[in-house]
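K.L.:
this is the structure alone, sequence omitted:
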């Protein structure tokens, strides 16, 4: 591993990002059209809240973060339980690190950069759906350690993606029944 660098997501990273996303999260996790929408939604006030980690020219991690006011809650969201309004909350869509690079602080480094960017865009918090079936429930432990607070659990959150888009969950055999933990990370010091 050479010295890692971090940079805001750009279109030149799209192919490598899609390959890593589908490798880690399962086939048809994300396609180019979806990624382009996420990329546009991560831009606000000339600031990009989505980041990638590079080892030389190799993309080894990414965090997609949608700017506050530029995403819509879905069936796995409970806005009535949020302490802030939608236009104050960014959405942490995805945090992914290549398996050979885990345990080197890449996830936290990208989260720090995304939080700083989202704060500059005007956000006061970030919402995420944490995959409770991650190995050893590491995603939940990690996000909790970073300050994320559980709002509500949503069983079968990604099942719709299996039925409608052909998503293939890397854990479930018959459609995705995984639980998503809806979590909020405040960064407005309140």
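P.N.:
It's in. Here the structure is a predicted model, which is why all the values come from computation and not from measurement. Numbers count the residues shown, from 1 in each chain.

K.L.:
going by C-alpha atoms from here, please, whenever you check contacts or count neighbours.
P.N.:
Fine.

K.L.:
what about the helices in the chain?
P.N.:
Secondary structure of the chain (DSSP state H): helices at 14-25, 32-41, 106-121, 138-145, 159-165.

K.L.:
and the third one, what does it pack against?
P.N.:
In other words, helix 106-121. Secondary-structure packing of helix 106-121 (3 or more C-alpha pairs under 8 Å, 6 or more residues apart in numbering; DSSP states H and E): strand 47-48, strand 51-55, strand 58-66, strand 89-97.

K.L.:
closest to residue 165 out of these?
P.N.:
The closest of these to residue 165 is strand 89-97. By C-alpha to C-alpha, the value is 17.4 Å.

K.L.:
returning to what we had before: what's the most buried one of the helices of the chain?
P.N.:
helix 106-121 (a mean of 21; mean count of other C-alpha atoms under 10 Å).

K.L.:
hang on, isn't residue 94 packed against residue 64?
P.N.:
Yes: counting by C-alpha atoms under 8 Å, residue 94 touches residue 64, with 5.2 Å between them.

K.L.:
neighbour count winner among these two?
P.N.:
Neighbour count, other C-alpha atoms under 10 Å: between residue 94 and residue 64, residue 64 has more, with 26 against 16.

K.L.:
here comes the other one, which I'd like you to weigh against the first:
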């Protein structure tokens, strides 16, 4: 896509709905690696994003279809796992949402779509009663772009988790960097909303 076309394309942001699932799975697997999303996972993630009549999941659409998406879990709709450090958050777990992933079509990366998706999810989190959101950012992203992006929006580092996605890769997720034996690190980060 040319620079001129990129800036003239209108982006429509909508709450994630089941009509978007097939496109979200396809783009997620294209950008993050085969096996990243499945029908079962997207159904679960969708339900985890709903609370108080608000949906923390959002999609961006343009004239080519799905431009990007943000999957996010409402406070109280997800459970911290071994990769989470709630004792370091300073906020009760039940008041923390989870930013699962932010994915933008490659031709639109760097265009502001990702930041807009994040802002819409933040608004939903606030309406759902969250005081903060936690995410695990891919440290080995090109130029550490994921951590830089989240930091730019106010995210603060909590802890680095080596081999965060290794078990997933051994069970069928093909990391775009490591293949089926992922050794990428995750930066656990928190973004305070109020």
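P.N.:
That came through, no problem. Keep in mind that what you see is a predicted model, and the values were worked out from it rather than measured.

K.L.:
want to throw the helices of the first structure into TSV with distance to residue 4 of the first structure?
P.N.:
What follows is those, written out as TSV (distance: least, C-alpha to C-alpha, whole Å):
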stretch	distance to residue 4 of the first structure
helix 14-25	16
helix 32-41	22
helix 106-121	9
helix 138-145	21
helix 159-165	33
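
K.L.:
out of these, the one nearest residue 55 of the first structure is which?
P.N.:
Distance to residue 55 of the first structure, taken as C-alpha to C-alpha, is lowest for helix 106-121 among these, at 10.9 Å.

K.L.:
what does that closest one correspond to over in the second structure?
P.N.:
Alignment note (TM-score structural alignment): helix 106-121 of the first structure is matched to residues 113-128 of the second structure.

K.L.:
go on, stretch 33-52 of the first structure?
P.N.:
Stretch 33-52 of the first structure maps onto residues 40-59 of the second structure, going by TM-score structural alignment.

K.L.:
ends of the matching stretch, what's the gap?
P.N.:
Length of stretch 40-59 of the second structure, first residue to last, C-alpha to C-alpha, to the nearest Å: 19 Å.

K.L.:
before we move on, the earlier item: could you dump the helices and strands packed on helix 106-121 of the first structure to CSV with distance to residue 2 of the first structure?
P.N.:
Output for these, formatted as CSV (distance: least, C-alpha to C-alpha, whole Å):
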stretch, distance to residue 2 of the first structure
strand 47-48, 25
strand 51-55, 6
strand 58-66, 10
strand 89-97, 16
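
K.L.:
tell me which of the ones you listed lies nearest to residue 109 of the first structure.
P.N.:
strand 51-55 (8.9 Å).

K.L.:
of the helices of the first structure, which is nearest residue 98 of the first structure?
P.N.:
helix 14-25 (6.9 Å).

K.L.:
mean per-residue distance, the closest one to the second structure?
P.N.:
Following superposition, helix 14-25 of the first structure is found to deviate from the second structure by 0.3 Å on average (mean C-alpha distance after the TM-score superposition for the first structure).

K.L.:
closest one to residue 52 of the first structure among the helices of the first structure?
P.N.:
Between residue 52 of the first structure and the helices of the first structure, the shortest separation by C-alpha to C-alpha is 7.2 Å, and it involves helix 106-121.

K.L.:
what about that closest one, distance to the chain center?
P.N.:
Distance, stretch centre to chain centre, for helix 106-121 of the first structure: 11 Å (C-alpha atoms, centre = their mean, to the nearest Å).

K.L.:
which ones are touching residue 117 of the first structure?
P.N.:
Residue 117 of the first structure makes contact with 47, 48, 49, according to C-alpha atoms under 8 Å, 6 or more residues apart in numbering.

K.L.:
corresponding residue for residue 143 of the first structure in the second structure?
P.N.:
Using TM-score structural alignment, residue 143 of the first structure sits opposite residue 150 in the second structure.

K.L.:
gap between its match and residue 35 of the second structure?
P.N.:
As judged by C-alpha to C-alpha, residue 150 of the second structure and residue 35 of the second structure stand 24 Å apart.

K.L.:
same thing with residue 123 of the second structure?
P.N.:
29 Å.

K.L.:
circling back: export the contacts of residue 117 of the first structure to JSON lines and tack on distance to residue 41 of the first structure and neighbour count?
P.N.:
JSON lines is the format used below for these (distance: C-alpha to C-alpha, whole Å; neighbours: other C-alpha atoms under 10 Å):
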{"residue": "47", "distance to residue 41 of the first structure": "11", "neighbour count": "14"}
{"residue": "48", "distance to residue 41 of the first structure": "9", "neighbour count": "25"}
{"residue": "49", "distance to residue 41 of the first structure": "9", "neighbour count": "31"}
